[in-house]
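S.K.: Could you look at this predicted model? Sequence included:
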Amino acid sequence: MLDASGPWGTAPFILSEGYSSIENKIAIITRKPFACTWLTEAEDRTSVVRLEANPNYWNKKRGPRIERVVFRNDLSPEQALELCTSTEGHVDIVTDVEPADASGVVSSACAKLISVDANQVLAGTFNRFAKDSSFHDRRLREAFNLSVNRENVIAKGFLGYANTIAAMTPSWAKDFPEELKPRPYDPAKARQLFREAGGWPSGRVLEIAATEKYGSPARLIANDIKNVLRIDTKVKIIPESSKNKWLRVAAEKKLLPNWDILLVDTFALFSEATPAFIHREYFGADGAYRAGPKFETFDQLYAQMASETDPDQLILKAKQIDRYVYHESLALFLIAPKKLYAVNRHVNFQPYRSTFELAETEVNNQHWSRRT
């Protein structure tokens, strides 16, 4: 949070003008020991936030390689994308481009599309609080995992800009268990496990909740489950204005969620100790997305990883956690969406898997700032 104008900072850039801050409210998960999650309710940004190159940055080899960065907060995402793809001198980089807009960037004469395999995961959390379902049974969770055609979800729901995942750790992370493979689409085995687990309550509609961003993938997933397991499904789209209310219910665990599967994403800030960022949110005692009683085995494995100080042992224990959630099918394992950027054709932008960084970014002699 940068809530006052600079200049200040010790990173590659120094804040020299404007500010960017957020307003959060907490959702209490447990009181003893205290655990909570922060829900962003508002964002307060000046129309322009200006960063200047830090001449005293310690890593000269890394950068910075540009003199100034200006964030324009006076533009909508649509306006920013239009300026980047059809003009020069107004917007050089647009973050979080939607897959539906990617083709327009690719065909642009002014910009190029850059994608990166990000440390972000989209998965479904099972509502194990519901007394009339059997999500406590591993066979039922496995049946749902085998019912989803992930390649089809990627092709139609993300237009190809995503990767399949085996469990919750992306395959490019340092702590990914190499032997794990994404669940296959196997309707016959899914139906067999579904019957063995006792099936689904007669006449009961399976309700899948998802934010507007993931509405299309949610419908594809619901259709797969309906066709394979032969149960009625319904998709609940969560409006952006109501997103925090739904997440608060999931986090605080006071009210019974009015969904059976919640599609939600989260990300990791680093490529090791991935469970600290992703797995914990879905399965941990202090996980905001855990919808059911605590997983004692998970919490034990997580405590062992969290107390590890040896880097190599940390990775081994992180892998053990991903193996456990994989074999227990603790979530509806889905995909890792790619991060997409629209970038001016004369800008050499170096994307990161976890954060938005500009230290190595540079422009060539044909860039508008140098031509003029």
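M.R.: It's in.

S.K.: can we go C-alpha only for contacts and neighbour counts from here?
M.R.: Will do.

S.K.: Help me confirm that C84 is found in a strand?
M.R.: No. Counting by DSSP: H, G, I helix; E, B strand; the rest coil, C84 falls outside a strand, being helix.

S.K.: Name the nearest residue to it, ignoring sequence neighbours.
M.R.: With sequence-adjacent residues excluded and distances taken as C-alpha to C-alpha, 6 or more residues apart in numbering, C84 is closest to V91, at 5.0 Å.

S.K.: give me the number of residues near L247?
M.R.: L247 has 19 neighbours, counted by other C-alpha atoms under 10 Å.

S.K.: just G203 next, same as before
M.R.: A total of 8 residues lie near G203 under the criterion other C-alpha under 10 Å.

S.K.: follow-up on the earlier one: in three-state terms, label the residue nearest to C84 for me.
M.R.: Following three-state DSSP, V91 is assigned to coil.

S.K.: Same check on the one 10 residues further on?
M.R.: Reduced to three states with three-state DSSP, the structure at D101 is helix.

S.K.: ok, structure two:
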Amino acid sequence: MMRFTALFVTALLGTASVSQAQTGTLTVATAQDPQNWDPIDTFLIAWGTVAHNIYDGLIIRTPDLKLQPGLATKWTYLNGGKTLRFTLRKGVKFHNGEPFNANAVKFSFDRLLGAEGKKGPQQANYTSIKQVKVVDPYTVDFILAQSDPVLLTKLAGYGAMIVPPRYIKEKGAAYFDTHPVGTGPFQFVSYKNGESIRLQAFPGYWGGKPKVANLTFRFIEEPATRVAELQSGRVDIATAIPVAQAATVKGNSKLSLQAVPSPTVQALRFNVSHSLTKDVRVRRALNHAVDRDAIIKSILQGYASPIASLQSSKSYGYDPNLKPYPYDPAKAKALLAEAGVKPGTPIGIDFIGTDAVFREVAQAVAGFFQAAGLKPELKTYETNTFYSDIIPKNKTSNAYQMGWGGWTFDFDNTAYLLYHSKQFWNPDYSNKTLDAMLDKQHTMSDQKQRLVILRDIARFTHEQAIDIPLYNQQDLWGVSKRVQGFQAPSDSLLHLRTVSVK
């Protein structure tokens, strides 16, 4: 039996007086507008950056990646691990005045696990939950269909956020998409698609009133524009500073640059439904064709590390003995010839057009492919179209950009969603052997045995060359020195309640 109990963690939840003076507006520039604020409808890091200030989960993960009580004050495994019981925090209200209680938790998960949740990408993360039962107004039981070693972490993010039953029933799901209501430290004011979302401090927040009165997120896709707005003082914090402008930010006396190791990895995935990349020899050849170290040194200026699988070194499942394919142009050409690929054969590479850094990476990769004798064809897409339509509906070319934020820091949550047959992000690759390994570890409670299988999975995907793992990036944040108390998180999930501005 595992039992967790705790009081507020002052580093995260604080003990700020409700009467504490609030001043000013904190403005954050992010690269992407999720376009939907319903927790069950998106899988984008950009959503988490904003929405963790609007919503709470039963559990909170702190910036140092520790799990702490959120809307639940404690949790206990019962019945040999088949039931997960949560004791809920009392006296909490949603922004619309609706009470938070066990019925709200049940409603949130019934919705996530039902027909509404099936429309989006989040449901697959929570299939270990068979049903949620109300024990009393402040106690709920999660009846588990199977063990899930990452479930507690999942409950701290994205689809597991608790939503208001009465509000959604009255307003409808479509209205909720653009008018979110949660229990978080900031409440919704207005949203302009593609432009901004405005929030204000929620004075009744259970963890203490925020230090700023207003919080605005601006959606600025163009990196140079984000930096320009930061320099001008119209933005206080900017995400995803391009490495080409890192020195500019560092050299500005009014700004600071925070570089943090990230769970995010960048890769080129192969679409195996195309005849060229269906052949494993071609996929291995293309892995040998790319000089990752040169990309990291020349384009990323060292703000990244090479990887052999789609996970960072902090991920549970990481194997330090697994090495990337060595850069070997001669072997790449030999494997292509063995596969019968003629010189000048076209190969498509898809990527997000507004991603200035990856544009350079894609161009470099195209150069490596051309040196191997192929004819690369680059194609760009708008961000939301790429992730909501092109990838999941199997419309990609031979190779396509996959930026994956492994926010759980557990390879299961990456590998299962990217490699298991017919998952949302995997419309084309299917392998029964790999599916069996993924399924086996997905429900194991023995962590040591699970680690062995996760590493086997990493080796299998490496040998099958399902993708080209390129690098584990560092996230670069530009911060105005008028901002007090901000520390860039490793998982991009901003918690801004204790941040202030001078």
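M.R.: Received, thanks. Just so it is clear, the model here is predicted, and its values are computed rather than measured.

S.K.: quick revisit: any idea how far the residue nearest to C84 of structure 1 is from L146 of structure 1?
M.R.: 44 Å (C-alpha to C-alpha, to the nearest Å).

S.K.: Over to S241 of structure 1?
M.R.: With C-alpha to C-alpha as the criterion, S241 of structure 1 and L146 of structure 1 are 33 Å apart.

S.K.: Those two: which is more packed in?
M.R.: Taking other C-alpha under 10 Å, S241 of structure 1 and L146 do not tie; L146 has more neighbours (26 against 8).

S.K.: give me the number of residues near the nearest residue to R65 of structure 1 once chain neighbours are set aside?
M.R.: The shortest distance from R65 of structure 1 to any residue other than its chain neighbours is 5.4 Å, reached at E362 (C-alpha to C-alpha, 6+ apart). If you count neighbours by other C-alpha under 10 Å, E362 of structure 1 ends up with 17.

S.K.: In this structure E362 of structure 1 contacts E67, no?
M.R.: No. At 9.4 Å, E362 of structure 1 does not count as touching E67 under the criterion of C-alpha atoms under 8 Å.

S.K.: State the number of residues packed around the aligned partner of H495 of structure 2 in structure 1.
M.R.: In structure 1, the residue paired with H495 of structure 2 according to TM-score structural alignment is L358. By the criterion of other C-alpha under 10 Å, L358 of structure 1 has 19 neighbours.

S.K.: and L358 of structure 1, what is it in contact with?
M.R.: 64, 349-350 (C-alpha atoms under 8 Å, 6 or more residues apart in numbering).

S.K.: Go through the residues you listed and say which is closest to N73 of structure 1.
M.R.: Comparing the contacts of L358 of structure 1 against N73 of structure 1 with C-alpha to C-alpha places F349 closest, at 20.1 Å.

S.K.: Show me what the closest one lines up with in structure 2.
M.R.: So, by TM-score structural alignment, F349 of structure 1 is matched to F486.

S.K.: Its match is in what secondary structure piece?
M.R.: Per DSSP states H and E: F486 of structure 2 is located in neither a helix nor a strand.

S.K.: quick one: it and R497 touch, right?
M.R.: No. With contacts counted by C-alpha under 8 Å, F486 of structure 2 stays clear of R497, the gap being 9.9 Å.
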